[in-house]
Each structure stands twice: as C-alpha cells, then as structure tokens.
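**Q** sharing a model that was predicted from the sequence below.
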Amino acid sequence: MRVLMVHARYRHPGGEDVSAATEAEALSALGVTVERWTLPPEDGSGVRAFGRAVWNRTAAAELGERVAAARPDIVHVQNFFPTLSPLVHRTAARLGLPVVQSVRNWRLVCPAATRFRAGRPCDACTGHAIAWAALGRPCWRDSRTATAGAAAALGLHRLIGTWRRCVRAFVCPSTAVADVLPASWPRAIVPNMADPGTAGPGGGPIIYAGRLTPEKGVSLLADAWRRFPGLPPLHVMGDGPARAALEGMPNVVLLGQRSHAEVLERLSTARAVVVPSLWPEPFGRVVIEAAARGTPAIVSAAGGLPELVEDGVTGFVVPAGSSAAVAGAVQGLRPAMRTAARAAFSRRFAAPVVAPRLLEVYRSCL
C-alpha cells in the first residue's frame, strides 16, 4: 500500500506533530510506502491568510502534483488548518482517492479548537454547522477577526459537504473525540501511538510537560504545591503565559522549553506525570509516553484523559479543577503502578500494536 501523508506543522510544536511523525514511521515498519508532505507553520495573517484557510488553490495544485508523482492508494490528512484548507480533501476526492482525516483537536466543532472559553469548558458551537456563538468573540488567538475567519472557513465546508462527501474515515484518538463529531460522519477510533522504549527507574520528581496556559490547569499545580508543602518536587517543562503562577515557588523547578528527547528522558526517572487540564483534552500524548517508561499518570477527568488511565492501577483520575485531589493522588502513588502502567502501554498504545489498526482503517476505505 502507498500512502500520501499530509501534515501542516503548528506554530508551537507539540504532541500532534509527534503523533503524525510516529504514525508515518510505524506504518513504514509494516511495509507501507509512506510519502510525507509536511508543511511549515503558517506565517501570515489578515485577509490573505483567511483566504488560504478557506480555499488554498496553491496547496491543492501541489497536492495534485504529489499525487501524480507518488501514485498513492490513499491520502491521509493530519493537520490541515490553516495552511492547507479543506480544498486538499476535495482535490484528492476529485482525483478518485479515498481520504482519511485525523482528528486530534476540536477544530471541526470549535473555531478555537479547544472547547474552552473564559476559564471554563465551552460547547456553544458544538453540534452546529456554523459556529454562530463564536462570532464577535476572541476565541482563537485572542482575535475576533481570526475567530470569525476560522468559523467561516470551517462552516463553509460543512455547508458544501466537503467532510461528508470527501472523507472516508475520521480517525479519532479517543471516544471523547468521536462522540462530538456529527453522527453521519464515518469514524474510527485509533489511539495515538508511541515507540515502545524501555522502562525507567522512576522515583524522581513529579513532571509536568506541556504549554503553560490557563486551560492546562497550571494554576491548580501552583495551588496544590502551595497548600501541600510536603509533596515531592515538581519539575515543569514548557513555557507560556501562565508561567508566572509557578515562578518563585519552593519545591517547583521551572525547566523551560525542552526538546522532545529530553522530555522522554526525564519521564523515565519521574515518579509520575501530572496532567491537570481544565479543558477537555482530546487525548494527552504525554500520558502514554510516560507509561511507555513505566511512569504512572495523574490526570483530570476531562475529555479523553480518563480513557488513558485505569484509576488506582496505572495512575489516578481526579476531578477537574481540584488541587486537593491532585495532591491526594500524588500522595497515593505506589511502586506497583509502574509495572501496571508499562503493561497497559504495551497492550494498548505501543506503535507495533496500534499501527495495524490504522492500516485496517485504510483498507476499509479502499
């Protein structure tokens, strides 16, 4: 089988970029010929950028050229917004190729792709072809104009049937994601995958790795480590506007932005990884990367996170918004959770186990 995998990278590199690359490598290991078309992050703004997000003829033409050269059996689109526009889906379908679309964020149901606004989860636009509730609000990039542009671009393609007619399967990493898509869209649940790696020694600090933004629950971490000074050290990798909430705190080490390789190395020696998100995380890649190294996770009951952790066995699932619950989970960690986390990863999220499931989705679309 030959696959053309299309992905537009993000301004801030993150889990979706890693997931796209991991899938390509895992499929190649199965003997699939994967031609990768990876675009740099979009660097424009204003009317021209909005036009590209709606109907990017240049990207569509290049897709046609790549199809002619690679002669794929299927086109797998990872992230398309805003660099590519859904015109690539329409072009691939016009050329007679089945299209698979990964859904690793909430963009198809929320212009901001977060389902989070004004400090709390928001579903005002979920279930509507046009995100009318977002118009006039600075949901995306703190800009009313950018938000309106995103809503218009995605709404137009809902109305003209791009998703319904041109996509054979929407590949969702969790049930939480699949459940918010329109019922008429064909969906397949295939979790994100990670390289098996090796289990680490653990026993070190609690790790947080990710963007330091309000929806990620950074304030909860600050509150938990302030109220419960006996907790193990917290090492924080990442940066963002919520960094100030953790600055100057005893027993909290701010490591700043680190490479993906260093994050994985530190996860191996961590006591646990903590993901205290307030927004509904579609998945939570750091959880499975930690589990691959035998490190349990403490996650909030938000979005797809509870699907990744067996509460009390491979970590803990705590109520979203409760710093006391986070602290209690840290205090309740047990050595046996390391073995359980690694075993669960090997069974559910290891690339050699998950990649064949994605290959089956491809075959079902041919």
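**A** Nice, I can see it.
**Q** CA only for contacts and neighbour counts going forward, please
**A** Will do.
**Q** list the buried residues for the helix or strand where residue 345 lies?
**A** Element membership for residue 345, per DSSP states H and E: helix 336-348. The neighbour-count check on helix 336-348 (16 or more other CA atoms under 10 Å) flags 337-342, 344-346, 348 as buried.
**Q** list the contacts of residue 10.
**A** 17, 40-42 (CA atoms under 8 Å, 6 or more residues apart in numbering).
**Q** filter these to the buried ones?
**A** 17, 41-42.
**Q** ok, those residues vs residue 221, which is closest?
**A** Nearest to residue 221, judged by CA to CA, of the buried ones among the contacts of residue 10 is residue 17 at 25.9 Å.
**Q** contacts only, for that closest one.
**A** 9-10.
**Q** again, only using 7 Å
**A** Neighbouring residues of residue 17 by CA atoms under 7 Å, 6 or more residues apart in numbering: residue 9.
**Q** what about it, distance to residue 267?
**A** Residue 17 sits 19 Å away from residue 267, going by CA to CA, to the nearest Å.
**Q** so residue 325, which of the three states?
**A** helix (DSSP: H, G, I helix; E, B strand; the rest coil).
**Q** now it: closest residue in space that isn't a chain neighbour?
**A** residue 318 (5.9 Å; CA to CA, 6 or more residues apart in numbering).
**Q** and that neighbour, how far is that from residue 117?
**A** 21 Å.
**Q** same check on residue 14?
**A** 21 Å.
**Q** those two: who's more crowded?
**A** residue 117 (17 against 14; other CA atoms under 10 Å).
**Q** can you tell me how far that one sits from residue 281?
**A** Distance from residue 117 to residue 281, counting by CA to CA: 14 Å.
**Q** then residue 310?
**A** Taking CA to CA, one finds residue 310 at 17 Å from residue 281.
**Q** ok and the helix or strand where residue 353 lies relative to helix 336-348, angle-wise?
**A** Element membership of residue 353, judged by DSSP H and E, is helix 351-365. Calculated by axes from the mean of the first three to the mean of the last three CA atoms, to 10 degrees, helix 351-365 forms an angle of 30 degrees with helix 336-348.
**Q** got the buried residues for helix 351-365?
**A** For helix 351-365, using 16+ other CA under 10 Å, the buried residues are 351-355, 358, 361-362.
**Q** from those, pick the one nearest residue 249.
**A** Nearest member of these to residue 249, counting by CA to CA, is residue 351, at 38.2 Å.
**Q** the structure to be compared is supplied as follows:
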Amino acid sequence: MAMKIVQFGVAFSPNMGDGIISDCLEFALKRLVPDLDFARIDLSGRTAPGDVAVGNRLLMLRILALMPGTLRQRVVSLRLRQLLDAATPRWRATLDRADLAVFGGGQIFSDADLNFCLKIARASDLAVEAGVPTVVHAAGVARNWSPRGRVLFSRVLETDLRMIGLRDDRSIAAWNDQMPAGQNAPAPVLTRDPGLLAAACYGAVATTGEIGIGVTAPEILAYHANIAVRSDGGALFAAAAAALCARGHRVALFCNGAAEDEALLRRLGRRANLAGHVADGLLRLAARPDSPAALARLIGGFDAIVAHRLHACIVGYAYARPVVGLGWDRKVESFFASIDGADRFLGADAVSADAIVAAVERGLAADIDPATHARVLDETWRGVGRMLASVADGTDLT
C-alpha cells in the first residue's frame, strides 16, 4: 500500500503563497517517494481553492481591533469552535490510514487571538485519536504566545511527534522559549521552507524584463505583524513604482492573491502619478493569480522582486532573482538572514521609495551567489528527506 501523508496547513488560502508551500512539499515528497498519497487539510476549514473561510475580512479585522484582547479572544474562540466542529468529521476521515501527519509549513505557530492555537490543538487531538505519527516541518514560530496559547500549542507534544523542523533560527529560539517542556519531545532543527523548491516544482520561466512590486493591504499585515505597521494607503508602493519608472525600469504591480491586496493594487493603478506610466507601457498591473502555479510563474518571470509577503520573496529567491524584502514582520527579516541576504532586507524604519530603488539596482548589478543558493536548496531537500526518515522506522535519522 502506498505511503499516505496528510498536511495540516492553509493550502487553500486566498494568499497563493500558502498554496505554493503545499505544492512544493507534495512535489518534494513525491520526488523521493513516487507512489506517495498526499492529502491536504486546510486548518481554516476550506476544502478547495476558492473557498472563503471569512467573509468581509477587512471589516472583521477593524471590528476586532476595537475590542480589548480578552473579548477578542472569546469572540474568535466561539467562531473557531463552530468551524472546527464542522470540519472535524472531514479531518478525521482524511487522517484514516495515514502514515504521517505534517504540521507546516507557514507561520502556523503564531497566536493571533488563539487562531492557530485552537486549530493546531484540534488537529493534534485527532492525530492522537487516529494513532498517526506527526512531524512539524518548515513551520514559522512567532514570539507572541499568550498563556492560553501556550497550553493549546503544547497539545502537539502529546502526539507521536517524531520531528520538530522549523524554518529559521529565530523560530527555533521562539519555540524553545515559549513551548512548555514535553517529555521526550525532539529538539527543534532547521528545515527550510518548501517554497524554496518552486523553480523545480513549477519549471523554468522566461523573464519579462520587469521589476515586480508586491502590493499588500496594510490592514492585513498589521493583524499578523509583530511590529507596528504604517498604513499609508499604498503610497509607498506608488512612490517606488513611479521612481523605478522614472529611471527607465519597466515595473509590474502584483499581489499574492488576497482580495484586499488586489483591491489596493487596482486603486493604485488609478493614481495620477501612476496612470501615465500605465498608459505609456512602463507600468503593468498584473492579473490576480488564480493558482499557486500562476503566482510562482509570475514572480519567476520578473527580473527583480520587491515585496512584504514572505513567499513572494522566497519564490523570487528560488528562481535566483534579486529580491528586496520589506520590513513588517520578523519572519521576513529572518528569511533574509538565513540566506546571507541581510543587506537585501529593508527594515520598517529604512523603507522609502529611494531606498527601494537603490536596493533593486544593487541587486540587478550583482548576481545571486550560486554557492549560497545551491546550499539553501540542498538544505531544503535534506529537510524533506529527514522528515521521511523520522517515520520510516520510528526514529529521526540524522
């Protein structure tokens, strides 16, 4: 019988970067185990691409932001219990006869109003019930766990946990500092984000000669960020695009797929300082990607990428394109540090249109270091192999 692996993540998120994680994980696993059966469980209760877990998300976030923290947790917990109760029979059926359940990747060990805490606790309970071994693979960990969140996240330690693989050193430190000690729990190790295999997964892409600027609604960033996020209505994106066009670069504004990001992108295209560049062909408003593959190939086609979204940066690097990461959350900074690219990250205090232009032009003038790039991809493959080895005979073979 074929080996069956179930991924707990957010594969059907409107942010196609999460789907890229899932696609690349499946690709890597099937490269190593060709007849493998790979199943996805979306922790937000979605069952297919295009499913909407939360309608009117911006309005909901604005309402939650007005509530005190304890009330916000109660409101979110009530809604999530309903969602999880409805999803539990499907999740239980998917776990049936599974050989391994994978938590990850993505920033799933983050406590925003107990959101992922409750989801991972429920998934952990079902894995225990099904007798399915588990691993954490390529997950990100935020340093924001509440006391209740710590208790909920610790339920993963009650599973038959074979390996804890986290995607950067900062996540490992945050896990060690926040996760309650678990009897016989494995020590966290570095396992890189599967999205780094995007070029292998989706194939080569011809370049368009454009600089891609990823547009992200600040309200979405602010809810998940661990630093203050400035809301400027997209002025930074507009200024950076105009400045690059003024220097003769062709620019494309793109988004990772979230409706809020797409709406902001379209508004930017109507701004007076950009409409002229759209008309003269220097600026393109890229179509909203409708699949993870579409997003990966869009990003892979740019000559350089500027983005807040982590997986826009990861995919750009996977395709060996110059990438400029913009500060809003430590996970983006951590990624650039992990690829020896701290000089390609602009922290929130350093971000400006001029700084972006300078960073892009530096990147275009210098190739990605091939030795570092090869090492990072090799480490990504090794992490997947290590995960498989951990369940092959019940031990973590390192």
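**A** Structure received. Source: prediction; values computed, not measured.
**Q** got TSV for the buried residues of helix 336-348 of structure 1, with distance to residue 156 of structure 1 too?
**A** Output for the buried residues of helix 336-348 of structure 1, formatted as TSV (distance: CA to CA, whole Å):
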residue	distance to residue 156 of structure 1
337	48
338	48
339	49
340	46
341	43
342	44
344	42
345	40
346	42
348	37
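**Q** ok, those vs residue 326 of structure 1, which is closest?
**A** Ranking these by separation from residue 326 of structure 1, with CA to CA as the measure, puts residue 337 on top at 16.4 Å.
**Q** give the aligned equivalent of the closest one in structure 2.
**A** Aligned counterpart of residue 337 of structure 1 in structure 2: residue 367 (TM-score structural alignment).
**Q** what about its match, distance to residue 378 of structure 2?
**A** 19 Å.
**Q** one more: residue 224 of structure 2?
**A** From residue 224 of structure 2 across to residue 378 of structure 2, the span is 30 Å (CA to CA).
**Q** now do residue 31 of structure 2
**A** From residue 31 of structure 2 to residue 378 of structure 2 the distance is 14 Å (CA to CA).
**Q** thinking again about what came up before, the more surrounded of residue 310 and residue 281 of structure 1?
**A** More crowded of residue 310 of structure 1 and residue 281, by other CA under 10 Å: residue 281, with 26 against 17.
**Q** enumerate every residue touching that one.
**A** Contacts of residue 281 of structure 1 by CA under 7 Å, 6+ apart are 302-305.
**Q** kindly recompute the last result at 6 Å.
**A** Shown in contact with residue 281 of structure 1 (CA atoms under 6 Å, 6 or more residues apart in numbering): 303-304.
**Q** secondary structure class for it?
**A** coil.
**Q** need the three-state assignment for residue 44 of structure 1.
**A** Strictly by three-state DSSP, residue 44 of structure 1 counts as coil.
**Q** report how many residues lie close to it.
**A** Residues contacting residue 44 of structure 1 under the criterion other CA under 10 Å number 12.
**Q** distance of the aligned residue in structure 1 for residue 289 of structure 2 from residue 151 of structure 1?
**A** Using TM-score structural alignment as the criterion, residue 289 of structure 2 maps onto residue 258 of structure 1. Distance of residue 258 of structure 1 to residue 151 of structure 1, computed by CA to CA: 33 Å.
**Q** looking at these two, which one has more neighbours?
**A** residue 151 (26 against 14).
**Q** and for residue 116 of structure 1, the neighbour number?
**A** 18.
**Q** what helix or strand is residue 97 of structure 1 on?
**A** Here residue 97 of structure 1, judged by DSSP H and E, is contained in no helix and no strand.
**Q** what do we get in structure 1 for residue 156 of structure 2?
**A** Per TM-score structural alignment, residue 156 of structure 2 is aligned with residue 163.
**Q** now its match. Nearest residue, chain neighbours left out?
**A** Nearest to residue 163 of structure 1 is residue 157, by CA to CA, 6+ apart, at 7.0 Å.
**Q** helix, strand, or coil at that neighbour?
**A** Per three-state DSSP, residue 157 of structure 1 ends up helix.
**Q** count residues in the vicinity of it, would you?
**A** For residue 157 of structure 1, using other CA under 10 Å, the count is 20.
**Q** tell me which stretches of structure 1 form strands.
**A** Applying DSSP state E to structure 1 gives strands spanning 2-8, 33-39, 74-77, 99-102, 116-117, 120-121, 169-172, 187-189, 206-209, 234-237, 252-256, 272-275, 297-300, 315-318.
**Q** any idea which of those strands is most buried?
**A** Of all the strands of structure 1, strand 297-300 has the most neighbours on average by mean count of other CA atoms under 10 Å, namely a mean of 29.
**Q** how close does that one sit to structure 2?
**A** Mean deviation of strand 297-300 of structure 1 relative to structure 2 after superposition (mean CA distance after the TM-score superposition for structure 1): 1.7 Å.
**Q** tell me, that strand lands on which residues of structure 2?
**A** Counting by TM-score structural alignment, strand 297-300 of structure 1 sits on residues 323-326 of structure 2.
**Q** which residues does that stretch contact?
**A** By CA under 6 Å, 6+ apart, the list of residues contacting stretch 323-326 of structure 2 reads 304-308, 344-346.
**Q** tell me how far the residue nearest to residue 163 of structure 1 lies from residue 181 of structure 1.
**A** Counting by CA to CA, the separation of residue 157 of structure 1 from residue 181 of structure 1 is 14 Å.
**Q** and if you look at residue 93 of structure 1?
**A** Distance of residue 93 of structure 1 to residue 181 of structure 1, computed by CA to CA: 21 Å.
**Q** same question for residue 62 of structure 1.
**A** 29 Å.
**Q** neighbour count: those two, which is higher?
**A** residue 181 (19 against 13).
**Q** re earlier: quick one: which of the buried ones among the contacts of residue 10 of structure 1 is nearest to residue 48 of structure 1?
**A** Using CA to CA, residue 42 comes nearest to residue 48 of structure 1 of those, at 11.3 Å.
**Q** which ones are touching the closest one?
**A** residue 83.
**Q** roughly how far apart are it and residue 317 of structure 1?
**A** For residue 42 of structure 1 relative to residue 317 of structure 1 (CA to CA), the value is 36 Å.
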